[in-house]
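K.L.:
Show me the folded form of this:
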Amino acid sequence: MPEVTSEPQEKPTTAGPEVAKDRQVLDFALWLTPRGAERYAWRERIEAVAKLLGGPVFAPHVTLFGTFRRSVPEALVLAEALSRDLAPIPISGAGLGIGADPWQALYVPLVVNPQLWRARRRVCEVLDAEGAADFMPHLSLYYGDAPTVQKCQAVELLEPLPVIDWCAQELVLVTLGDRPERWSTEAILPFRG
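P.N.:
The predicted structure follows:
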């Protein structure tokens, strides 16, 4: 993982391709992720649903903030600052939600507890972004546009209905691509708040 300083470092314009990458503006997201056995169990569920419905396989996560655009150094500085401000966040939820939006097609809705709400507000402040009030935290199990009937079949596959009860300990900075297979982890930053 690259070292993060308080300010992005300027590189000489004669450095070649590295300069272009550092200055290229990309789409990023900030995630909270389960660890260990919890992560493995959610990954298995996501893979099973993807196999049944033909969707992508992706890392289990809760999106703390969706798409924002920055250069890699700028995004790293922001994520590092946020990780210093944030403390562990209890993540809990139960049941399943089925939606028409391909990005919220099948998911576990989460409880918006005070710690999660404060983290979302803080991210919006740091990014100078609207959207704190529009927060609908969830852990997605499927992305795609399968018919509702097929999504209901996937629910049967997931029974007993999943329960989420873990504590987020780190902020994950993800570079977004045009589809989940192209998403990549830029940094995993432990909370220090």
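K.L.:
Every contact and neighbour count from this point should use C-alpha atoms.
P.N.:
Noted.
K.L.:
element containing L141, please.
P.N.:
strand 138-142 (DSSP states H and E).
K.L.:
Return the list of helices and strands in contact with the very next helix or strand once past that strand.
P.N.:
Using DSSP H and E, the next helix or strand after strand 138-142 towards the C-terminus is helix 148-158. Under the contact definition 3 or more C-alpha pairs under 8 Å, 6 or more residues apart in numbering; DSSP states H and E, helix 148-158 sits against helix 36-53.
K.L.:
Here is the second sequence; please produce its structure so I can put it next to the first one:
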Amino acid sequence: MAHETAFALWLIPGGAPAARLEELIEALARETGGPAFAPHLTLLGGLRGDGGALAAKLGGLRGDGGALRPVALEARGPATGSTRHQCVFLDVTPSEPLTALRRAAEAALGANANEAPFRPHVSLVYGELPAARRKELAADPRVLALAHEVWWADRIELWAVAGQTERWRCLEGVALERR
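P.N.:
Coordinates of the predicted model:
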């Protein structure tokens, strides 16, 4: 893989909540003309290097007790941002298990995640929409219905995220093991 390709490490929610998120993301993509994408929380973004080497390092990722455990992702309500990938999203409570997993991932991948302060969130819409449209989407009853849910991330995946969203692909994934 090319050294200049961009990568991101995602936490993937599982089960019925993931299906609801996916359905909403796809519906909002159709309505806004934006891309659909897999439901995820970006644990680390802006990773650079060789995809194969990063994928191999992901396999060595371990939590404090050895195996990686599922992490609760507690939504805190809808929000909007000013960037394409933070157009409309659900903020997620920055819990200690989530923060610890991020630190472990940084150490395992040799990453420096100082690109921006960590703001855990689950994006619902990608795009460059006017502020009024973003606010309208954030107030949509379908979005509000998810605003205080708790999802369990049961998988961590390394994604190649260079270029158009439709071309992004998962390179490697690791299941987060229940006790």
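K.L.:
Now the strand holding L141 of the first structure on the second structure. Mean distance?
P.N.:
In this overlay with the second structure, the average offset of strand 138-142 of the first structure from its partner residues is 0.3 Å by mean C-alpha distance after the TM-score superposition for the first structure.
K.L.:
That strand corresponds to what range in the second structure?
P.N.:
Counting by TM-score structural alignment, strand 138-142 of the first structure pairs with residues 121-125 of the second structure.
K.L.:
all helices for the first structure, in order.
P.N.:
Ranges of helices in the first structure, per DSSP state H, are 17-23, 36-53, 72-85, 114-127, 148-158.
K.L.:
related to what we said a few turns ago, mind listing what's buried in the match of strand 138-142 of the first structure?
P.N.:
Buried positions in stretch 121-125 of the second structure, judged by neighbour count with 16 or more other C-alpha atoms under 10 Å: 121-125.
K.L.:
repeat for stretch 88-101 of the second structure
P.N.:
Within stretch 88-101 of the second structure, the residues that count as buried by 16+ other C-alpha under 10 Å are 88-93, 97-98, 101.
K.L.:
now the strand holding L141 of the first structure against helix 148-158, angle please.
P.N.:
Relative orientation of strand 138-142 of the first structure versus helix 148-158 (axes from the mean of the first three to the mean of the last three C-alpha atoms, to 10 degrees): 110 degrees.
K.L.:
what does strand 138-142 of the first structure rub up against?
P.N.:
For strand 138-142 of the first structure, contacts defined as C-alpha atoms under 8 Å, 6 or more residues apart in numbering pick out 45-46, 49-50, 55-56, 60-63, 103-110.
K.L.:
V174 of the second structure pairs with which position in the first structure?
P.N.:
When the first structure is aligned by TM-score structural alignment, V174 of the second structure is paired with L189.
K.L.:
for its match, what are its contacts?
P.N.:
L189 of the first structure is in contact with 79-80, 83, 170-172, counting by C-alpha under 8 Å, 6+ apart.
K.L.:
List the members of the residues you listed that persist in the second structure.
P.N.:
Retained in the second structure by both residues aligned by TM-score structural alignment, their matches' C-alpha atoms under 8 Å are the following of the contacts of L189 of the first structure: 79-80, 170-172.
K.L.:
thinking again about what came up before, next, format the contacts of L189 of the first structure as TSV and append distance to G97 of the first structure and neighbour count.
P.N.:
Listed next are those as TSV, based on distance: C-alpha to C-alpha, whole Å; neighbours: other C-alpha atoms under 10 Å:
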residue	distance to G97 of the first structure	neighbour count
A79	29	24
E80	32	24
S83	29	22
E170	26	22
L171	25	23
V172	24	24
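K.L.:
I'd like to know which of these is nearest to C124 of the first structure.
P.N.:
Nearest to C124 of the first structure, judged by C-alpha to C-alpha, of the contacts of L189 of the first structure is A79 at 12.1 Å.
K.L.:
gap between the alignment partner in the second structure of the closest one and E157 of the second structure?
P.N.:
Alignment note (TM-score structural alignment): A79 of the first structure maps to L58 of the second structure. Going from L58 of the second structure to E157 of the second structure by C-alpha to C-alpha, to the nearest Å gives 8 Å.
K.L.:
One more: E31 of the second structure?
P.N.:
According to C-alpha to C-alpha, E31 of the second structure stands 28 Å off from E157 of the second structure.
K.L.:
now do L98 of the second structure
P.N.:
From L98 of the second structure over to E157 of the second structure the distance is 15 Å, taken as C-alpha to C-alpha.
K.L.:
Return the residues in contact with the residue lying closest to E166 of the second structure once chain neighbours are set aside.
P.N.:
In space, E166 of the second structure comes closest to P35 once its chain neighbours are excluded; the distance is 6.9 Å by C-alpha to C-alpha, 6 or more residues apart in numbering. Contact partners of P35 of the second structure, counting by C-alpha under 8 Å, 6+ apart, are 29, 125-127, 165-166.
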